[in-house]
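> What follows is a protein structure lacking sequence information:
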């Protein structure tokens, strides 16, 4: 039991340190020795828990998938319970993606997805899960959406999430709160006008 707790603790420290180092230095520029020092583990322990940096990236993406699923389910429950309306749902969702302290890491992970088919598939799986929830939200805004129109709505919303989640380099003129509010209003208006 102690060994499992130690392994879990080491895994958490490695992933946390990897997020910080990969975001600051880049995925390929971070050595395993630097990662081990930052996580306060041995290089050997890293290799006992992960096959290499690609496995660490996949674990980060898997963690992000779990976090996004939890956010989506929470928003869906609140929407279904009438605690929030569909516009507030999108606003909260967009605020969530804009609150990204590891934005640079996201770019590095996306780039690695093009180089590494396994990482690419992990990202594609994450997007497929997101699309299901986004489709649910799109239909909450417009119950008449189906088929290609619904798939198109999922793509536009997903693209908005990706874009707004990586907006800091564009020197945005609006605060995250104002951007999320305006974007949510526009998304819902567009969904309601779709046939």
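Now that the structure is in, tell me what you want to look at. The structure presented is a predicted model; accordingly, all values stated were derived computationally and were not measured. Numbering: from 1, shown residues only.

> switch to C-alpha atoms for all contacts and neighbour counts from now on
Will do.

> buried set for stretch 146-158?
150, 151, 153, 154, 155, 157, 158 (16 or more other CA atoms under 10 Å).

> ugh, typo on my part, it should be stretch 42-54
Buried residues in stretch 42-54 (16+ other CA under 10 Å): 43, 46, 50, 53, 54.

> Below is an additional structure, to be compared with the one above:
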């Protein structure tokens, strides 16, 4: 009996993942999820109280992994700032950061896509903004290390850069299906950033 319940629960979660990826949280339907999972609309509520409960079961573990990874990367960047001598070292640190982020996105592309682009109306709708803010802090630390307080122009430039990278990551998750292409697309974004960083250091 327990095995049967687990099998039904897995079917519900699989159907919900497809539904949330297709329609986003706000427009998803518990009735459609139940139909795809092969259970009655009433029976699905024996497993989950509602759409938010089901969304939490699917996305919360990924959200926690994602935020823990970002905070760990930020802490490691701050711990290694003293080793930054010039642009090559800056780029090495940025590339290391991006590679860890890319690996996570490759391994959880469906859930990450839902979290960052399709979670409006849920408890996780601010995840994209949180990603942008952490990337912004990392970029500020790396690009302006040893320069003290930075001015409003520099802060604006870094904020735009962080927002652009986040949008690029989200767009990649929306349109790219193959894991290798996710890595390629995000590394292309990193190359653009690297060119900007090198140009900044010439001035």
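Thanks, I have it. Just so we're clear, the structure is a prediction, and the values are computed from it rather than from any experiment.

> Tell me the first helix or strand C-terminal of the helix or strand hosting residue 75 of structure 2.
Per DSSP states H and E, residue 75 of structure 2 falls inside helix 51-79. Using DSSP H and E, the next helix or strand after helix 51-79 of structure 2 towards the C-terminus is helix 87-107.

> and that next one, how far out from the chain's middle?
14 Å (CA atoms, centre = their mean, to the nearest Å).

> who does it touch, helix- and strand-wise?
helix 51-79, helix 127-143, helix 179-202 (3 or more CA pairs under 8 Å, 6 or more residues apart in numbering; DSSP states H and E).

> could you point out which element follows that helix?
Of the helices and strands lying after helix 87-107 of structure 2 in sequence (DSSP H and E), the nearest is helix 109-117.

> what's the neighbour count on residue 175 of structure 2?
By the criterion of other CA atoms under 10 Å, residue 175 of structure 2 has 10 neighbours.

> That should have said residue 7 of structure 1, apologies.
16.

> what's the angle between the helix or strand hosting it and helix 53-80?
Using DSSP H and E, residue 7 of structure 1 maps to helix 2-25. Angle of helix 2-25 of structure 1 versus helix 53-80, following axes from the mean of the first three to the mean of the last three CA atoms, to 10 degrees, is 90 degrees.

> And the most centrally placed residue in structure 1, how close does it get to residue 43 of structure 1?
Central residue of structure 1 (CA atoms, centre = their mean): residue 64, 5.1 Å from the mean position. Remark: distance between residue 64 of structure 1 and residue 43 of structure 1 (CA to CA, to the nearest Å) = 24 Å.

> Could you do residue 4 of structure 1 as well?
18 Å.

> next one: residue 194 of structure 1
54 Å.

> Does anything pack onto the strand or helix carrying residue 4 of structure 2? Which helices or strands?
For residue 4 of structure 2, the element it lies in under DSSP H and E is helix 2-27. Secondary-structure packing of helix 2-27 of structure 2 (3+ CA pairs under 8 Å, 6+ apart): helix 30-37, helix 51-79, helix 109-117.

> Could you check the angle the second one makes with helix 109-117?
Counting by the same axes, to 10 degrees, helix 51-79 of structure 2 lies at 90 degrees to helix 109-117.

> what about helix 51-79 of structure 2, distance to the chain center?
On CA atoms, centre = their mean, the centre of helix 51-79 of structure 2 falls 8 Å from that of its chain.

> same deal with the first one?
Its chain's C-alpha centre and that of helix 30-37 of structure 2 lie 27 Å apart, by CA atoms, centre = their mean.

> Let me know how buried the residue nearest to residue 179 of structure 2 when sequence neighbours are not counted is, in neighbour terms.
Residue nearest to residue 179 of structure 2 in three dimensions, not counting chain neighbours: residue 106, with 5.4 Å by CA to CA, 6 or more residues apart in numbering. Residues lying near residue 106 of structure 2 (other CA under 10 Å) number 18.

> List the contacts of residue 107 of structure 2.
Neighbour list for residue 107 of structure 2: empty [criterion: CA atoms under 8 Å, 6 or more residues apart in numbering].

> what do you get if the cut-off is 10 Å, keeping everything else the same?
residue 179 (CA atoms under 10 Å, 6 or more residues apart in numbering).

> and the gap between it and residue 120 of structure 2?
23 Å.

> in the helix holding residue 75 of structure 2, what counts as buried?
Per 16+ other CA under 10 Å, helix 51-79 of structure 2 contains these buried residues: 51, 54-56, 58-60, 62-63, 66, 69-70, 73-74, 77.

> Without its sequence neighbours, what residue ends up closest to residue 24 of structure 2?
residue 118 (4.4 Å).

> my bad, should have said residue 16 of structure 2
Distances taken as CA to CA, 6+ apart put residue 33 closest to residue 16 of structure 2, at 5.5 Å, once the chain neighbours are dropped.

> give the contact list for residue 69 of structure 1.
63, 75, 126, 129, 130, 133.
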